[in-house]
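*Asks:* prediction below, plus the sequence it came from.
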Amino acid sequence: MRKAVFVVITAIIFFSCGKAENAVPSVPVNFRASKTDPRLAALNSPGGSVAISGYGVAGILIYRRADGIYVAYDRCSSYQPEKLCAVSPDESGFTATDPCSGAKFSLSDGSPVKAPATRSLRVYSVNVSNFEIFVSN
């Protein structure tokens, strides 16, 4: 009996100790811009989104939800992130699409809304002052 318990526990430990695959790498992000920056003009109204290159893994995507809250995601798709496919906002204003796989993600919370993606986009913190937007992790 003790041997069987030992084998089961060993098997659980062996199979649960794996490398986390398909995770968007964590890289330092520190984006700051004035709310009047022309690159951010689309954020002046709810439902607006902007893609900013040069930050995160594949750029960052900032979205202003209908309730006025700003959210930010890494543009690197969570489906096969090693391919570095950058999601782009759709014309609908509610989702972003991975051009490599066709996966779609909600801009409201970054969650996957169309297969093959099963993980949410990497989320970054957004702080807004009267005159500036800060995105960081």
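*Replies:* Perfect, I can see it now.

*Asks:* please count neighbours and contacts with C-alpha atoms only from this point.
*Replies:* Fine.

*Asks:* just the strands in this structure please.
*Replies:* Assigned by DSSP state E, the chain shows strands spanning 30-34, 49-52, 60-64, 70-74, 88-89, 95-97, 104-106, 112-114, 123-128, 132-136.

*Asks:* could you list every helix and strand in contact with the fifth one?
*Replies:* So that's strand 88-89. strand 95-97 (3 or more CA pairs under 8 Å, 6 or more residues apart in numbering; DSSP states H and E).

*Asks:* next up, a second structure to put side by side with the first:
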Amino acid sequence: MRSRFLLLLPLLVILAGSCKDSNNSPIIPTVPVSAQLNVNSQLYPDLRQDGGYAYLPEGYKGIIVVRQNAGSYLAFERTCTYDPGNDCKLEVDPSRLYITDPCCGSQFNLQGQVIGGPAISALRQYRTSLVASTLYISN
């Protein structure tokens, strides 16, 4: 019996070492978010066109609001999922085709999905609700 255990021990060690948490992305701190903005305001002229965006100060490092179309807006945390502890804030590229992290170079499409690493996880997305011209953003 003891010899069988000694033969199985290396196999058990290998199997235990191969188990990994499938979500190995660093943790982005959760902060309460309850923001609102008027999408027709002179403060946010880019939100009047599809693909337009605005930065808000709420959230952990801020929020990027992206207009999908006249009735649909998405809101993302400005923290990269690769290294939330760095000092960088995500920015919309001047081409307005994607969001980038100037520190690590990760790129995300305007729906928050990874299109270039080293990040492997999508951006943290906040809930949005449009009532008349007021956009409500929360977590």
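*Replies:* That came in fine, so what should we check first? Note that the structure is a prediction, hence the values are computed from the model and not measured.

*Asks:* and the TM-score between them?
*Replies:* Overlay of the two chains. TM-score (TM-score structural alignment, normalised by the length of structure 1): 0.81; 133 aligned residues with a CA RMSD of 2.9 Å.

*Asks:* picking up where we left off before, tabulate the strands of structure 1 in a markdown table, adding columns for distance to residue 82 of structure 1.
*Replies:* Shown next, in a markdown table, are the strands of structure 1 (distance: least, CA to CA, whole Å):
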| stretch | distance to residue 82 of structure 1 |
| --- | --- |
| strand 30-34 | 22 |
| strand 49-52 | 20 |
| strand 60-64 | 17 |
| strand 70-74 | 14 |
| strand 88-89 | 17 |
| strand 95-97 | 17 |
| strand 104-106 | 17 |
| strand 112-114 | 18 |
| strand 123-128 | 18 |
| strand 132-136 | 22 |
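
*Asks:* so which of the ones you listed gets nearest residue 12 of structure 1?
*Replies:* strand 112-114 (29.3 Å; CA to CA).

*Asks:* that closest one vs structure 2, average distance?
*Replies:* Superposing on structure 2 and averaging over aligned pairs (mean CA distance after the TM-score superposition for structure 1), strand 112-114 of structure 1 comes out at 0.9 Å.

*Asks:* returning to what we had before: which of the strands of structure 1 sits closest to residue 15 of structure 1?
*Replies:* Closest among the strands of structure 1, using CA to CA: strand 112-114, at 26.6 Å.

*Asks:* residue range for that closest one in structure 2?
*Replies:* Alignment note (TM-score structural alignment): strand 112-114 of structure 1 is matched to residues 114-116 of structure 2.

*Asks:* residues of that stretch that come out buried?
*Replies:* 114, 115 (16 or more other CA atoms under 10 Å).

*Asks:* stretch 61-81 of structure 1 too?
*Replies:* Neighbour counts over stretch 61-81 of structure 1 (16+ other CA under 10 Å) mark 61-65, 70-81 as buried.

*Asks:* if we can go back for a sec, any idea which of the strands of structure 1 gets closest to residue 7 of structure 1?
*Replies:* Of all the strands of structure 1, strand 112-114 comes closest under CA to CA, at 37.6 Å.

*Asks:* residue 104 of structure 2 contacts residue 116, correct?
*Replies:* No: counting by CA atoms under 8 Å, residue 116 is not a contact partner of residue 104 of structure 2; they are 10.3 Å apart.
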